[in-house]
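K.L.:
Sequence first, predicted model second:
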Amino acid sequence: MTQEPSAAQQAIGDITPKLADLTYQVLFGDVWERPGLSPRDRSLVTVTALIALYRTDQLGFHLKLAMDNGLTKEELSEAITHLAFYAGWPNAMGAADRLKAILADEG
């Protein structure tokens, strides 16, 4: 029986197979599973870091994951608003736009 390829393997496995394996096994298989923070808290930390550093390529994925991990639209909205003053207005505006698009796609 073959194992279904991970999301990382599907996205980048043909170009960078080792990075895909590390993403799946280490980042999501080990780091995200550590008991020190809940998945919800890890998502909040990750989303805020991505917004603060203007790492928009992965922000959409992590906003969706954050909602799957229990963060609400209102909580993400508050985090984005709060970050406007610490991470910059353009970063927050971009994140707000991304969250709006995700919520529109979900209906």
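P.N.:
Sure, I can see it.

K.L.:
make it CA atoms for all contacts and neighbour counts henceforth
P.N.:
Will do.

K.L.:
in which helix or strand would I find Ala104?
P.N.:
Assessed by DSSP states H and E, Ala104 sits inside helix 89-106.

K.L.:
this is the comparison structure:
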Amino acid sequence: MFGDFAPGLVHFTDDVLFGEVWKRTGLSPKDRSLVTVTALAARGNTEQLVYHLGLAQENGNSETELIEAITHLAFYAGWPQAMAAMAVAKNVFRG
């Protein structure tokens, strides 16, 4: 997406984040995805949430688990963030 425009950012995204950080053995890909989805939801980063909800499912998280995580998050990260994240999840899962 940004290869010609921001090659450094692409390098860090592809090689460092997804090439090294996501490959670390301390957490499973499923757990990393759940952490990522909740962090994005808590911060209101709904654009990236679209991709990461799909990746979370590919990594073994069920729709039910992801909905429950966002619901739980409402009490810790704020109702508006959870509602925005749930709207994204509904669109991704039922779109």
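P.N.:
Ah, there it is. From a predicted model like this one, the values you see are computed outputs, not experimental measurements.

K.L.:
overall similarity of the pair, as a TM-score.
P.N.:
Comparison of the two superposed chains (TM-score structural alignment, normalised by the length of structure 2) gives a TM-score of 0.96, and 95 aligned residues with a C-alpha RMSD of 0.8 Å.

K.L.:
Buried ones in the helix holding Ala104 of structure 1, by neighbour count?
P.N.:
For helix 89-106 of structure 1, burial by neighbour count (16 or more other C-alpha atoms under 10 Å) applies to 91-96, 98-99.

K.L.:
for that helix, packing partners?
P.N.:
For helix 89-106 of structure 1, the packing partners by 3 or more C-alpha pairs under 8 Å, 6 or more residues apart in numbering; DSSP states H and E come out as helix 39-52, helix 56-68, helix 73-87.

K.L.:
Could you say which of those helices is packed most deeply?
P.N.:
Highest mean neighbour count among these (mean count of other C-alpha atoms under 10 Å): helix 39-52, with a mean of 20.

K.L.:
Give me the residues contacting that helix.
P.N.:
Identification of contacts with helix 39-52 of structure 1 by C-alpha atoms under 8 Å, 6 or more residues apart in numbering yields 32-33, 56, 58-59, 62-63, 65-66, 69-71, 79-80, 83, 86-88, 91-92, 95.

K.L.:
so it corresponds to what in structure 2?
P.N.:
On structure 2, the counterpart of helix 39-52 of structure 1 by TM-score structural alignment is residues 29-42.

K.L.:
Now the matching stretch on structure 1. Mean distance?
P.N.:
With the two structures superposed, stretch 29-42 of structure 2 lies on average 0.5 Å from its match in structure 1, counting by mean C-alpha distance after the TM-score superposition for structure 1.

K.L.:
Centre of the chain to that stretch, how far?
P.N.:
5 Å (C-alpha atoms, centre = their mean, to the nearest Å).

K.L.:
The aligned partner of Phe5 of structure 2 in structure 1 and Thr23 of structure 1, how far apart?
P.N.:
Aligning on TM-score structural alignment places Phe5 of structure 2 opposite Ile15 in structure 1. Distance of Ile15 of structure 1 to Thr23 of structure 1, given as C-alpha to C-alpha, to the nearest Å: 14 Å.

K.L.:
So if I had to pick from those two, which one is more boxed in?
P.N.:
Thr23 (18 against 10; other C-alpha atoms under 10 Å).
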